[in-house]
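> sequence and computational prediction follow.
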Amino acid sequence: MKIHFFQQCLIDMFYPHVGMAGVHVLENLGCELTVPKKQVCCGQMFTNSGYNEAAMGAIKNTIECFENADYVVSMSGSCAFAIRDEYHHFLKDQPEWLERADRLSGKIYEFTDFIVNVLGVEDVGARFNETITYHTSCHVTRLMGIKEPPFKLLSNVKDLTLIDLPRKDRCCGFGGTFSVKNAELSEAMSREKAMEIAGTGANVVVGSDQACLMNMAGMLDRLHKEGVINRRIKAMHIAEILNCR
């Protein structure tokens, strides 16, 4: 199956190993991947702050990069939601681009959703001997409506122990530019989330949105250094877990 791979600029610039893990998982499942060289930011960070016109270049570039794909798989739920559900709002006065955006919206899938609901795979043959807990990020769970696929995949990872995260529906405090504009509130939310993660006894927190994972990793590391949390807890994208053998 031929797919176009949307790796997310955050992963591309700071966590390339996560992108490679996603590539390896999909290739092992028989997918033939194309990674468009011109892909950059999807424009979400601009539109989240109300800079809709400034986002137009990124939005149109994304459409041009991916509109001819059979399927597009995104490593970021928030970016996938922006492309699938939000582009048509910003292009409503540009009929040609609106039509192109609508065609693209039917092709894009979040990573775990694609594996489970398009490829029909729930066991990718992974093995990970660790105790983990899972953070259900807001965009993936609430906005895209993807709830079961990550847990179906994790339940079939050999040697893995999954502990339920209390109040897992709570935001981690990142929220894109929310964490910049509302720093004190964001910090309080992040601290609460980190303490709940630590309280599970897990050594790894897993998610499917790298921005959330970056935020949680920062707070977990900070609280460990301050002596508030008595162990180092690692944050990992679910693609990294599924790529382990």
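On my side now, so go ahead. Numbers count the residues shown, from 1 in each chain.

> C-alpha from now on. contacts and neighbour counts both.
OK.

> against residue 81, how distant is the residue nearest the centre of the chain?
Centroid-nearest residue in the chain, with C-alpha atoms, centre = their mean: residue 209, separated by 2.3 Å. Remark: distance between residue 209 and residue 81 (C-alpha to C-alpha, to the nearest Å) = 12 Å.

> quick one: common contacting residues for those two?
Common contact partners of residue 209 and residue 81 (C-alpha atoms under 8 Å, 6 or more residues apart in numbering): residue 140.

> neighbours of residue 234, just the number please.
Close neighbours of residue 234, defined as other C-alpha atoms under 10 Å, add up to 16.

> the one helix or strand residue 190 maps to packs against which elements?
Assessed by DSSP states H and E, residue 190 sits inside helix 183-199. Here helix 183-199 touches helix 178-181, helix 210-225, going by 3 or more C-alpha pairs under 8 Å, 6 or more residues apart in numbering; DSSP states H and E.

> for the ones you listed, which one ends up most surrounded?
helix 210-225 (a mean of 20; mean count of other C-alpha atoms under 10 Å).

> find the nearest non-adjacent residue to the residue nearest to the centre of the chain, please.
residue 76 (5.0 Å; C-alpha to C-alpha, 6 or more residues apart in numbering).

> quick one, what contacts that neighbour?
Counted by C-alpha under 8 Å, 6+ apart, residue 76 has contacts 7, 8, 110, 111, 208, 209, 210.

> can you tell me the element residue 10 falls in?
helix 9-14.

> so what's the gap between the very next helix or strand once past that helix and the chain middle?
Per DSSP H and E, helix 9-14 leads on to helix 16-28 as the next helix or strand towards the C-terminus. Here helix 16-28 shows a centroid-to-chain-centroid distance of 13 Å under the convention C-alpha atoms, centre = their mean, to the nearest Å.

> ok, stretch 104-111 next?
So, by C-alpha atoms, centre = their mean, the centroid of stretch 104-111 is 13 Å from its chain's centroid.

> got another, please set it beside the one above:
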Amino acid sequence: MSDAAPEAGKTGPRVALFVTCLVDFFRPTVGFAAVKLLEQAGCRVEVPHAQTCCGQPAYNSGDRADTKAIARQVIAAFADYDYVVVPSGSCAGMLRKHYPALFEKDPKLAAPAAKLGERTYELISFLTDVLKVDGLAGHFAGSVTYHDSCSGLRELKVKEQPRALLRGLTGLRLVELQEPEVCCGFGGTFCVKYPEVSNQMVDTKAEDIENSGADLLLAGDLGCLLNMAGKLKRRGAKTQTRHVAEVLAGMTDGPAIGEGKD
């Protein structure tokens, strides 16, 4: 995504969108949906050009030196904003939880890392918990089910927030999975290191999704969504897959994840 300048005359919080690598490369629609939702809520949204990967792949692989080098860039790029908002629980968790721990003994970066962590939020949590958005004007004709991604759920306590906003859309019927909080098997580098275990986990998750009978699968992390969409497609399932921000922003005209050209 390219830089987005704040709209003239807006006086709301100055928010930087941390796009994430997967959104940038595979599903830019999620980024544009995030901007739309934030601007509708009164924010002045910018997309810092200097942003990079959050460093999570290196961090999860135990490479602390490269993680810190990446984190230094991110801390500098997002230093001057009121808030940093991320359409991903795992990347938001990296900035909010793991950056402060990485630099807690660094005399120069401990405070900047902690301040960045305090100002960073997952997108839906930011809308509901910080901006106090309790409803969105919108319509979606069909049934949806929701997967609780591990980082968003366990690190950031994102659970009821997306469901509350989804229930406010006219025409939408929310159907819960039998085990919505069970991991889909992606886990970043986990699916590469342990492919057999990962495949079994996403197969079990796909069966749960199909059994729900929902038309559409939603979640807040694109990595999980790409993993589940791929398995559903290989199983011949009819369930489509989208990021929750796309539905909340009314941006569902294009192909679903894993269908056609994203």
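Yep, that arrived. The structure presented is a predicted model; accordingly, all values stated were derived computationally and were not measured.

> coming back round to it: whichever helix or strand comes after the helix holding residue 190 of structure 1 vs structure 2, average offset?
With elements assigned by DSSP H and E, the helix or strand that comes after helix 183-199 of structure 1 is strand 204-207. Its aligned residues in structure 2 lie a mean 0.5 Å from strand 204-207 of structure 1 after superposition (mean C-alpha distance after the TM-score superposition for structure 1).

> which residue in structure 1 lines up with residue 62 of structure 2?
Following TM-score structural alignment, the counterpart assigned to residue 62 of structure 2 within structure 1 is residue 50.

> residues touching that match, list them.
Residue 50 of structure 1 touches nothing, counting by C-alpha under 8 Å, 6+ apart.

> in structure 2, which strand has the most residues?
strand 139-146 (DSSP state E).

> measure the match of residue 62 of structure 2 to residue 76 of structure 1 for me?
Where residue 76 of structure 1 is concerned, residue 50 of structure 1 sits at a distance of 21 Å (C-alpha to C-alpha).

> over to residue 85 of structure 1?
From residue 85 of structure 1 over to residue 76 of structure 1 (counting by C-alpha to C-alpha), the distance is 14 Å.

> one more: residue 44 of structure 1?
11 Å.

> next one: residue 243 of structure 1
17 Å.

> also residue 1 of structure 1?
21 Å.

> with residue 145 of structure 1 instead?
Residue 145 of structure 1 sits 14 Å away from residue 76 of structure 1, going by C-alpha to C-alpha.

> do residue 53 of structure 1 as well
23 Å.

> again, but for residue 198 of structure 1
Counting by C-alpha to C-alpha, the gap from residue 198 of structure 1 to residue 76 of structure 1 is 24 Å.

> now the angle from the helix holding residue 190 of structure 1 to helix 210-225?
70 degrees (axes from the mean of the first three to the mean of the last three C-alpha atoms, to 10 degrees).

> so where is helix 183-199 of structure 1 in structure 2?
With TM-score structural alignment as the criterion, helix 183-199 of structure 1 aligns to 195-211.

> helix or strand for the counterpart of residue 77 of structure 2 in structure 1, which one?
Mapped onto structure 1 by TM-score structural alignment, residue 77 of structure 2 lines up with residue 65. Applying DSSP H and E as the criterion places residue 65 of structure 1 in helix 52-66.

> residue 52 of structure 2 contacts residue 74, doesn't it?
Yes: contact status for residue 52 of structure 2 versus residue 74: in contact at 6.6 Å, counting by C-alpha atoms under 8 Å.

> between the two, point out the one with more neighbours.
Taking neighbours as other C-alpha under 10 Å, residue 52 of structure 2 and residue 74 compare with residue 74 leading, 23 against 16.

> could you find the closest non-adjacent residue to that one?
residue 51 (5.9 Å).

> wait, is that neighbour part of a helix?
No: counting by DSSP: H, G, I helix; E, B strand; the rest coil, residue 51 of structure 2 is not found in a helix; it is coil.

> report the contact partners of it.
Contacts of residue 51 of structure 2 by C-alpha under 8 Å, 6+ apart are 18, 73, 74, 77, 78.

> now a PyMOL select for only the buried ones of the residues you listed.
The following PyMOL line selects those of these that are buried, judged by 16 or more other C-alpha atoms under 10 Å:
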select buried, resi 18+74+77+78
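
> export the contacts of residue 51 of structure 2 to JSON lines and tack on distance to residue 118 of structure 2?
Listed next are the contacts of residue 51 of structure 2 as JSON lines, based on distance: C-alpha to C-alpha, whole Å:
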{"residue": "18", "distance to residue 118 of structure 2": "15"}
{"residue": "73", "distance to residue 118 of structure 2": "17"}
{"residue": "74", "distance to residue 118 of structure 2": "14"}
{"residue": "77", "distance to residue 118 of structure 2": "16"}
{"residue": "78", "distance to residue 118 of structure 2": "12"}
